[in-house]
Structures are given as structure tokens and as C-alpha cells.
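[1] what follows is a predicted protein model with its sequence.
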Amino acid sequence: MNNPLDIITIFRVSALLFLLLSAMTWMMLGRPRRGATLLWCLGGALVGVSVWLISLRNQISDFWSYSVAQTLFLGSFLVLSQSLRMDMHRVWRWPWPVAAVLTYGATIVLGFDDKGAQDLAVLVRLVNCAGLTILTVSAWQLAHQERSRNAWFMTLGYGLMTASMGIAALATMQGLANLETLQSSMVSHILGGTSLLTLLLSYMGYLGLALERSLRQNMALRQSQWQSQQWHERSHALALRDRQHTLGVLANSLGHAILQPLTATSLQLQIVRRMLQTATPDAQKVQTSLVQVVQGLRRSADMVEHIRSFLRPAPTAVTAATQPLQSVVQDAHDLLRQALIYQGVTLHICLPPNPLYVRAERLPLTQALVQVLRNAMQAVQGRVHRTIGVSMAASATEVWIEVTDSGPGFVHHWLTSNPAHAHPSTDPMAGMGLTMTRGILAQFQGRLSLENLDGAGARVRMTLPLQAGQGTD
């Protein structure tokens, strides 16, 4: 035992290192309770237990030092191989390796009364060589798939152990070695030294592979965050561009929308002036007329502010509040009223008498509905009957706005491939508008659905969660 190359000491040191490094690896990698990492650490622990039992040969019962030790040794190789195959998504069905291990163990227990028999030694060495070959091939496949230098270190370590076990099998078949002569056999010294080298290469390689995967995941996460930031920036730019485009389309109607209340206000002021010029002005009528003047000015101011808000970029943080969905329809109608008249489009609006509330931001929802209506207006151009319908309904948990038109409908390919980019018109802004509409609805847990009507026409449904307690049957 004082010899530093004492084979029993080498076996026990290897066993303790396998047990210690398996536990340390398990803790360093986050103490997983399932998955490939836990299985790999369990396989390493099984190697340690089996090697320790082998080192106690002639000191404990042959059942433990031969039957149990060799069965665990083969089982550890198969468990390690299964762990590597789990990383490659090529998992064996568990009954097969379990059946192989149990059959091997039963063969040693029942087939050989003399545990020192040369036939048993040949069988053990050949089976161990086969198990190590399977493990080496699994490591090679993983290294090829991962393209990892650390995985190749693992393959090298297992390959050296396989080669040394192959040499031991040849020596055993020639009668130069057996399972009894641990201390005097050169083959045992080769196996003991190779096991230490395999231990070093395999654990260093596995920890390095785990580090590589972690770095790749971090890089992928940073790339995803950067792409998400770029998408949000482009989405905001697109939203602003679409609002400006919409404002350009509505420019012809803005003058009339603002001029009409101002003209009515001017007439009311003239009436008030004439009342005051009479000998006995009626104070009640004057007050009523002044109230109408104030209302007209407020309508004009509200229209100007509404257009400015529509053009202004949306804030980064969306502040949701309870909104009556009917007001969103009314705002969209006010913005498009004159454009509908100029294009000769008839808009039919059917809304429920009771308010239906959603928790959302009013301006983005208005923008989304305006985009849908603009697409419908473009779709009905060139049709004999240019009609668009807007209706609203609700269930116990959801409320939706449906926009139908008498246009040609959506192209079937667009509906089946990517509904978010489908649009019935030839305007390239339309498809992007529907994509933006879907994004706006998604901010408030809503969704956008498209379909064609029987015969002709299209239907677009904007669905949102109904505020609690506001559902209808």
C-alpha cells in the first residue's frame, strides 16, 4: 500500500474523484432535478461506486465485488450514453438498456459459480469494452453535432478508456490477465491510470460544454433582445408614418370638419348681436345662444386637438384605462366622415344601446379601427355598391367590432399563409396597417381575425377582453 502506484489505491482514488466531481458538477450546474445533466452526474456516481466495489475485491463478498460491481459498471456507461443522447434528442427507450443490464447481472450471478473463472473475466472485459464503445460513439456524435472542442475532449477521454479496455480484453483472452490479479497485473495498472486520465478529460469537457452552451444562450438572448428593440423602434416609426399617411388622406375633410362648427358659431354670434341691439333683449335667448357658441368653439378645439393627438407619436408606456368601445367607433367615424362622402361610400353603423367597456387606450384603438376602415374603403372602390358595415357585439368575456365591406374579399392565399399581412387592396400600406392593427390589439390582450363573406366581401373582427361585469347575453 505504500507504493505510490499501488493499483488498489489508484482505483479507490478514482472512485472517490468520480463521486466527488459528480456531486460538484451537479451543484455547479444548478442542482437539476431532471434532464440530461442529472443523468450524467448519476452515471459518474455509478462509475465511482462500481470502481470502489472492485477495489474491495477479496475483502468483501464476491456478490458485491463481482456481480454488483460489474453490473453497475455497465449500467454507468449506458446511463452516461443516455445522458449524451438526451442532449442530441436521440433518447433510447429505457426498457432496452435496463433489460441489457439486468440480463448481464443475472448472467454473472447464475452462470458462473467460480467468480475467478477465466471465461467470466473474458465476458466482463468484452462487455465493458462494448459499453465504453457505445459511450465513446455517443460522445463523438455529440461533439460532431455541437461542434464543440470540449465535447471532443470528452470523446478523447472515453476513447482512451475504450482502447485500454480493448487491450485488457485481448490480454484476458490470451490468458495474460484475469479479474483476480489486481495488484500484480500490468493490465490493471493500465486501466487504473487510464481511468484517472478519462476522469480528468470527461469532467473538464462536460463542464466546458455546459459553459459553451450557457454562452451561446446568453448570446442568443442578447441577439433576441436587440432584434426586439429594433422591431419596437421600427414599429413606432411605422405607426407614426401611418398616422401621417392617414392625416394626408383626411386633409380634404379636415377643413370642412373644422369650418362647419366655426360657421355655426359665427351665425350664433350674429344672432346674439342683433338680440342685444333690440330695445328689450331677451336674456334667456341670449344665454342660450352664447351656450351654443361656446359648444361650437369647443367642438372645433376638440377636433384640432384630436387631430394633433392622432399625429403625435404614441408614448412608450401604454396607459390603459376603462373605455366605452362605442366612443372608439364614433371617433373613427368622425375622422373618416368627409372621406366617406367624397368617395361615395355608404357606412352603416349598428351599435348596442348600452356601453361596452374595455380596458385599453383610446387613441391606439381608434388608429387601429381607422386603418381597418381605410382598407375597406379602398376595397370597395370600383364596385357598383360601395357599402361598409360596422357592428359591435359581446359575449360574457369578450367584445368585438366587425367591419364588413362589399369589395372583392381577401385573396385565399393571404388568409391561409399569414392573415396578418392579408389585404384586399393593392396599397402596400394596407398589409402593414393590418399588421400594426394586430400589434395594437395584442397590447390589450386582443386579436384580429380575417375572413371572406359568402359571395363577395370581407369581414374583419377586432376582439378585446370585456371589462368585468359588462357582458351581455
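    Received, thanks.

[2] please count neighbours and contacts with C-alpha atoms only from this point.
    Noted.

[3] give the buried residues for the host helix or strand of Gln330.
    For Gln330, the host element (DSSP states H and E) is helix 325-342. Residues of helix 325-342 classed as buried by neighbour count (16 or more other Cα atoms under 10 Å): 325-326, 328-329, 331-333, 335-340.

[4] would you format these as JSON lines with distance to Met204 included?
    Shown next, in JSON lines, are those (distance: Cα to Cα, whole Å):
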{"residue": "Leu325", "distance to Met204": "62"}
{"residue": "Gln326", "distance to Met204": "66"}
{"residue": "Val328", "distance to Met204": "63"}
{"residue": "Val329", "distance to Met204": "65"}
{"residue": "Asp331", "distance to Met204": "66"}
{"residue": "Ala332", "distance to Met204": "65"}
{"residue": "His333", "distance to Met204": "69"}
{"residue": "Leu335", "distance to Met204": "68"}
{"residue": "Leu336", "distance to Met204": "69"}
{"residue": "Arg337", "distance to Met204": "72"}
{"residue": "Gln338", "distance to Met204": "74"}
{"residue": "Ala339", "distance to Met204": "72"}
{"residue": "Leu340", "distance to Met204": "72"}
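
[5] ok, and here's another one to check against it:
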Amino acid sequence: MFHPQTAFFLIGLLYIALPLTAWSILKRRHDGRSVALWCLGGGALGVGTTLIGLRDIAPNWLSFAVANLLIFGSYPLRALSLQRDLGMRERHELAWMAWGLPSGLYLILLATTTIDAPRVVLSAAGNALGAATLAWLSWRMFRLKGYRSAAMLSVAYALFAVSMVVRGVIFVINMQQMATFSPGWALTFAFVAAVVAALYGNLGYIGIALESAREVELARAMELSREQEKRKQIELHSSELSALLEERTQLLAHREEMLGVLAHEVRQPLNNASAALQSAAAVLTRVKDEQGALVRLQRANAVLMQVSASLDNALADAVLLDGPEPMDRQETDVDTLIELVLADISPQDRARVQVERSAAARTADVNPSLMRLALRNLIANALTYSPPQSRVTVHVRDMDSPLGLSIDICDQGPGFEPELVGKLFSRGKRGTRTSQPGGHGLGLHIVRRVMHMHGGTAQLAHNAPGEAVIMRVTLPQGGV
């Protein structure tokens, strides 16, 4: 069996080796000041314990005074390290007091008495208080941060504190009979507890540092994740803003296009109407040619009606059909609606329109203004593209499958060009088989949009050269 001094020497070497190991592992993975304080404290304890083991070889001032001063100083250094890891303010004044008080008392006892027992009791008390402080700080770290390594460190130092209390009590009881290296179970218990504290204390601190580093990495990962999520939100918001800007740009372009349409559609017809009215006035002033004046007035009226129709289409396309409010519908008499549509057409063209009715339904649930505009566009289109004096037929009938109301507008025109048929209801598309000036191709485009808003359809039902051209709109039963 080892002599007690040999055991002290070996334990001292263990206390030196383990802090060096901790330093080599943690110097770049954990807070540098905290690691330095812990390793300095552990190294001081190791050197002091080693010097105690050399008591018969080294001089007394070295193996007694210096050894115990190093041991007393080891605990405040490690306590400062744990305080730093806990985020507490480092209490240097308390650390100096915790080292200075037992060190001064030990030097006084060393100078005034040759008995080992008082110094052993003081040393045991200092070790017990230091180890208990480390155990308490470690346990607090376990409760606050959940580090399992801190719990292991706390248990190791608590065990060592208990062994020192037991050793101190035994020396108090047997003050005169015992020396520093008196054999017995208390000394064995102290050696075992010292080995446990050396091993599990330093391993526990390494674990604390690694768990802290992992916590920092997790925090960084979470921060990075939050930054990435924030960046995604910013990109999404930017995309939404870009889409909104594009939508607003398209809307402004559309409104500018409508202003251009209004400028084109209104300026020249108004000039023509003004010229016709001036001509009629001049005729009435110079001669009594009432028939000539009537013809010119009718021409001016036709031009003004054309202007009114162009304005209605342009305003409907720019404002009414794009409005955010839901469409107003009301029960409307179908015959009255068609009469209002015919009243919008010039008298000389109105005579060419024939209405045929084979529908039992008398009313329809529609928006009268929009339906009036859509039907007027269809009839005006048929009158424009069919030969002069030819007949245009408006046929109103019931549908069985699906249940609803169908209105056909038939003319004797040449029909639409094959390449135009697929784009007939698109904005800006119009036929060329007419000698009359046309607008910007809004008429049929508005027809389809109006029928879609009513849940119905608009289509070219028949388009064969030399035969009747039929445009058909349908309203579902819910709107009849």
C-alpha cells in the first residue's frame, strides 16, 4: 500500500495533468478567460498537493506554507471561472478575501505551534468551504442552464467537501493524538474523494464548456434561421410589391390607352358632327331646302350617337367592368330592354333591325346598363359589317339544355376572317370587311366580359361565307 505522502504526490500530479488536458481541449472552444481561471486554479491545487507529498524532502516553508497558500488560492480562481460561465459579475474582492483569510490564519498557526492538528483542521475547513462553493455554483448552473456536466461537477465537489468535513471533525476530536498523515478510514475517504473530484470535476468542467459551445452554436443556428426567414419574408414582400407595381403599371397603361381611345374616338366624330350641324345651319339660312337640312341633321345625329357609343364602351372597359364592387342586378323586362337598345341606334339603321321572339320568359335578372351596352354593341356590329339596306334579326328564345335565355343577332354580312375568329372577343381586334371607319375593337370584348359577369356566354354561333352570320349570347336560368 502507498505511503500517504506518496498518495498526496500522485494526486497532485493528477490535479496538474487534468487542467492541462482541459486547457488543450478548450482553449479555442470556450471563453479564454474562463478556461484560464479554471486551469490556473486546478494547477495551483495540483502543485500544492504535490508539495505536500514532498514534505520529507522539500523544506517546510515550501511543503507547508507555499503548498497550503496555493491550495487555498485554487478555489477562488475556479469560483471566478464558474461565475463567468454563469454570467455573474466576478467578485474579485471576495476572491481575495477567500484566499487571504485562511492563508493568514495558516501562517499564524505555522509560526506559533508545532502541532499538526490545528493546521489540518484549518486546511480541511478551507478545502471544505472551497469545494462547497464550487459545488453550489455548479448546481446553480445545472438549475439555470440544464447542463448535465454541471450536475456531475457539483456532485464530485460536494463529495470532496463532505470528506474534508469528516477529516476536520475527526482531527478536532483527537486533537492531541493525530498528525497530518495519521492513517485511518477518514484519510482513505479523503483520498478517494480527492481522486473523484480531480477526475469528474475537470471532466465536468470540460462538459460544461462543450455544452455551452453547443448552446452558442444552436443560438447562432436559430439566429441564422431567423435571418433566413426574415430574408424570405422580405423577398416575398418585395415580390408582392413588384406584382402590385406591375399591376398598377398595367392599370395605368390601360387607362392611358383608354384616354387615347377617347381622344381618337371623340375628337374626329365631334368635328364631323360640328361640320354637319354648321352645314345644316348654313342651308337653313340660305335656302328653304328643308330636306337637305334634315339629311345633314340626321347625319350629325348619327355621328353624335356614334360618339356616345364609343364613350360608353371606353368608360365601361376602363371603369365599370374593373370596379371592385359587385355588379348590381335587378329583374328587367326583356322587351323593354331591347326597345331601349334600339333607341340607341340611329333611325335610318334602326329600320333595318327586326326582332323575333319565341321565348316564354318575360324578364331576366340582369344589370340593365351593362346588358343594354352588350346588346347594342352586337347589333351595331351587325349593322356595320352587313350590306346597306340588309336586314339584321334579333331572335330571343328559351333554352332547354342548359335552362336559360338565348339571344341571337343575325346579319347578312361577309362574316369574319378565319384568322380573326379565334381572337374575336379580344381587346383591339376588329374585322376589315367593311368600308365604314371603326373604333379600337372594344365592342365584342365588352360583350364577352358582360356576359361572363352574368354567368353567361358570348360566342360566334355561325360564320360561313354567303350565309347568315350569327352572334349568340346566353343567360343561365338563374338570371332569367
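    Happy to help now that I have it. Every value quoted in this text rests on a predicted model; they were computed, and no experiment measured them.

[6] need the TM-score from the superposition.
    The TM-score (TM-score structural alignment, normalised by the length of structure 1) is 0.50; 261 aligned residues with a Cα RMSD of 2.8 Å.

[7] and for the helix holding Gln330 of structure 1, what span of structure 2 is it aligned with?
    Alignment note (TM-score structural alignment): helix 325-342 of structure 1 is unmatched in structure 2.

[8] tell me which other helices or strands that helix touches.
    helix 251-277, helix 362-379 (3 or more Cα pairs under 8 Å, 6 or more residues apart in numbering; DSSP states H and E).

[9] repeat that for 6 Å
    When contacts are defined as 3 or more Cα pairs under 6 Å, 6 or more residues apart in numbering; DSSP states H and E, helix 325-342 of structure 1 packs onto helix 362-379.

[10] and the angle from the helix or strand following the helix it packs on to helix 362-379?
    Once helix 362-379 of structure 1 ends, the next helix or strand along the chain (criterion: DSSP H and E) is strand 387-394. Computed by axes from the mean of the first three to the mean of the last three Cα atoms, to 10 degrees, the angle separating strand 387-394 of structure 1 from helix 362-379 equals 140 degrees.

[11] next SSE downstream of strand 387-394 of structure 1?
    In the C-terminal direction, the helix or strand that comes right after strand 387-394 of structure 1 (DSSP H and E) is strand 398-405.

[12] which part of structure 2 lines up with the following helix or strand past that next one?
    The helix or strand immediately downstream of strand 398-405 of structure 1 is helix 412-417, counting by DSSP H and E. Following TM-score structural alignment, helix 412-417 of structure 1 has no partner segment in structure 2.

[13] quick one: buried residues of helix 412-417 of structure 1?
    Leu415.

[14] next one: stretch 249-267 of structure 2
    Neighbour-count burial for stretch 249-267 of structure 2 flags Arg255, Met258, Val261, Leu262, Glu265, Val266 (criterion: 16+ other Cα under 10 Å).

[15] again, but for stretch 273-292 of structure 2
    Ala273, Ala276, Leu277, Ser279, Ala280, Val283, Leu284.

[16] where's the first one, which helix or strand?
    Read it as Ala273 of structure 2. Counting by DSSP H and E, Ala273 of structure 2 is part of helix 185-286.

[17] what helices or strands is the helix or strand following that helix leaning on?
    Following helix 185-286 of structure 2 in sequence order, the next helix or strand is helix 290-318 (DSSP H and E). Contact analysis of helix 290-318 of structure 2 by 3+ Cα pairs under 6 Å, 6+ apart lists helix 185-286 as its packing neighbours.

[18] what helices or strands is the helix it packs on leaning on?
    Helix 185-286 of structure 2 packs on helix 148-173, helix 290-318, going by 3+ Cα pairs under 6 Å, 6+ apart.

[19] so which of these is nearest Val366 of structure 2?
    Nearest of these to Val366 of structure 2, taken as Cα to Cα: helix 290-318 at 15.9 Å.

[20] residue range for the closest one in structure 1?
    Alignment note (TM-score structural alignment): helix 290-318 of structure 2 is unmatched in structure 1.

[21] separation between the nearest residue to Val166 of structure 2 once chain neighbours are set aside and Ala117 of structure 2?
    In space, and not counting its chain neighbours, Val166 of structure 2 is closest to Ala186: 6.8 Å by Cα to Cα, 6 or more residues apart in numbering. Taking Cα to Cα, to the nearest Å as the measure, Ala186 of structure 2 falls 14 Å from Ala117 of structure 2.

[22] more neighbours: which of these two?
    Higher neighbour count among Ala186 of structure 2 and Ala117: Ala117, with 22 against 19, using other Cα atoms under 10 Å.

[23] show me what contacts the more buried one?
    Going by Cα atoms under 6 Å, 6 or more residues apart in numbering, Ala117 of structure 2 touches Phe171, Met175.

[24] apply 10 Å and report the result again.
    Going by Cα atoms under 10 Å, 6 or more residues apart in numbering, Ala117 of structure 2 touches 123, 168, 170-180.

[25] rewinding a little: save the buried residues of stretch 273-292 of structure 2 as CSV, and put in distance to Ala221 of structure 2 too.
    As requested, the buried residues of stretch 273-292 of structure 2 are exported to CSV (distance: Cα to Cα, whole Å):
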residue, distance to Ala221 of structure 2
Ala273, 76
Ala276, 81
Leu277, 82
Ser279, 85
Ala280, 86
Val283, 91
Leu284, 92
